[in-house]
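> dropping the sequence and predicted coords here.
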Amino acid sequence: MNWTRPLHHQTPSQERRSMLFGRSKKRGDPLQERIDCLIGADASIQGDLVFTGGLRIDGRITGDVAVARIDAGTLTIGDQGCIEGDVRVSHVIVYGEIRGTVYATGLVDVRPNARIWGDVHYGSLEMQAGALIEGHLIKHRPVGSTQ
């Protein structure tokens, strides 16, 4: 069973603003398509977790979280969600907290009350007022890039 989010239609000014910040809303982008798996607020998992598609975590994970194919996987960490371990994904949206290193080839979206204790390797970064990152920010460079 797939849980899908309704597609939100943007006004032209919202679309331009999104594109200015490197976040164009394209159809087929795994960042906005769906949530394939949900880990509820009362769930607690000890051990590494590998997923495909979209994963939302509202509970606690003690272990690394990674996407099976780095080009297609979005992780959303809810307000009460917590990961104690490294995260390796294409896109991550953080409302809760991460205690470990984040490796994201695409977007790292850090929402107002989010907390990250660890380095963040990112393709693009969006950080809202009130969010906290306690660690280094390292821009991911595509293979063959000179800068």
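In hand now; what should we look at? All values derive from a computational prediction rather than experimental measurement.

> when you work out contacts or count neighbours from here on, use the C-alpha atoms and nothing else.
Fine.

> is the spatially most central residue of the chain within a helix or a strand, and which one?
Nearest residue to the geometric centre of the chain (Cα atoms, centre = their mean): residue 92, 0.5 Å. For residue 92, the host element (DSSP states H and E) is strand 91-94.

> other SSEs contacting that strand?
Counting contacts by 3 or more Cα pairs under 8 Å, 6 or more residues apart in numbering; DSSP states H and E, strand 91-94 packs against strand 73-77, strand 107-110.

> the shortest one - contacts with which helices or strands?
By that I understand strand 107-110. strand 91-94, strand 124-127.

> just after that strand, pick out the following helix or strand.
strand 115-117.

> same question for the longest one.
In the C-terminal direction, the helix or strand that comes right after strand 73-77 (DSSP H and E) is strand 82-84.

> where does residue 18 fall, secondary structure wise?
helix 12-20.

> distance between that helix and the chain's centre?
Centroid separation for helix 12-20 versus its chain: 21 Å, with Cα atoms, centre = their mean, to the nearest Å.

> next structured bit after that helix?
With elements assigned by DSSP H and E, the helix or strand that comes after helix 12-20 is strand 34-35.

> does that next one pack against any helices or strands, and if so which?
Using 3+ Cα pairs under 8 Å, 6+ apart: strand 34-35 touches strand 3-4, strand 53-57.

> another structure for you, compare them:
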Amino acid sequence: MFNKKKSVPRVVIDQFSSLISGNLSLVGDMEFEEGLKVSGAIRGNVCHKPGTHSLLALSADGRIEGNVSSYDALIDGTIIGDLVVEHLLELHSNARVCGNIRYRQLSMENGAIVDGTLNRMGDDEEAGQVFELPQPQAREG
């Protein structure tokens, strides 16, 4: 009765339509749809095409220096920049993120490191929406 484990959502990997292999370094912004696997290095923003169910997989040797967005993401490498994931984010044990993360669902393994804030998106929020807190007003006294 108490032994039942809650099912954890997982991303299904069928195939990747694009690959940045380990021997490739790319400088510049890029937009992708469907599946993108990164084993090399990218210096620039990596964004999915809005409205698509994209999957980004960053291998343990992969590195992205720039802001990243995807529908689903499997991160096992390094991101230096902000990360926005509209659906499911999996941070594997080698994941290193130096930046703020916004996600809807999160799975994080032991060993993953985040140097920034983790912010969960609500069901009615848009992925790219940013909320700012009002600045405190000085009190006269």
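Received the coordinates, thanks. These numbers come from a predicted model, not from an experiment.

> what's the match for residue 111 of the second structure in the first structure?
Taking TM-score structural alignment, the alignment pairs residue 111 of the second structure with residue 130 from the first structure.

> one more: residue 31 of the second structure?
Residue 31 of the second structure maps onto residue 50 in the first structure, by TM-score structural alignment.

> who's in contact with the helix holding residue 18 of the first structure?
24-25 (Cα atoms under 8 Å, 6 or more residues apart in numbering).

> mind doing that once more with 7 Å?
Helix 12-20 of the first structure is contacted by residues residue 24 when judged by Cα atoms under 7 Å, 6 or more residues apart in numbering.

> kindly report the same for stretch 40-60 of the first structure.
Residues contacting stretch 40-60 of the first structure (Cα under 7 Å, 6+ apart): 34-39, 61-69, 72-83.

> just the buried members of these?
34-37, 39, 61-67, 72-83 (16 or more other Cα atoms under 10 Å).

> let's have the helices and strands packed on strand 91-94 of the first structure in JSON lines, adding distance to residue 88 of the first structure.
Output for these, formatted as JSON lines (distance: least, Cα to Cα, whole Å):
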{"stretch": "strand 73-77", "distance to residue 88 of the first structure": "9"}
{"stretch": "strand 107-110", "distance to residue 88 of the first structure": "11"}
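
> out of these, which gets nearest to residue 139 of the first structure?
Taking Cα to Cα, strand 107-110 is the member of these nearest to residue 139 of the first structure, at 10.8 Å.

> what residues in the second structure pair up with that closest one?
Under TM-score structural alignment, strand 107-110 of the first structure corresponds to residues 88-91 of the second structure.

> average offset between that stretch and the first structure?
On superposition with the first structure, the mean distance recorded for stretch 88-91 of the second structure (mean Cα distance after the TM-score superposition for the first structure) is 0.7 Å.

> and that stretch, what's buried?
Buried, per 16+ other Cα under 10 Å, within stretch 88-91 of the second structure: 88-91.

> can you tell me which of the residues you listed lies nearest to residue 107 of the second structure?
For these, the nearest to residue 107 of the second structure is residue 90 (4.7 Å; Cα to Cα).

> distance of the closest one from residue 57 of the second structure?
The spacing between residue 90 of the second structure and residue 57 of the second structure, counted by Cα to Cα, to the nearest Å, is 10 Å.

> give me the common contacts of these two.
Between them, residue 90 of the second structure and residue 57 share these contacting residues under Cα under 7 Å, 6+ apart: 73-75.

> pick the one among those closest to residue 120 of the second structure.
Ranked by distance to residue 120 of the second structure (Cα to Cα), these are led by residue 73 at 14.7 Å.

> which position in the first structure pairs with the closest one?
In the first structure, residue 73 of the second structure lands on residue 92 (TM-score structural alignment).

> wait, doesn't its match sit right on residue 70?
No: judged on Cα atoms under 7 Å, residue 92 of the first structure makes no contact with residue 70 at a distance of 11.8 Å.

> quickly list what's touching both of the two.
Common contacts of residue 92 of the first structure and residue 70 (Cα under 7 Å, 6+ apart): none found.
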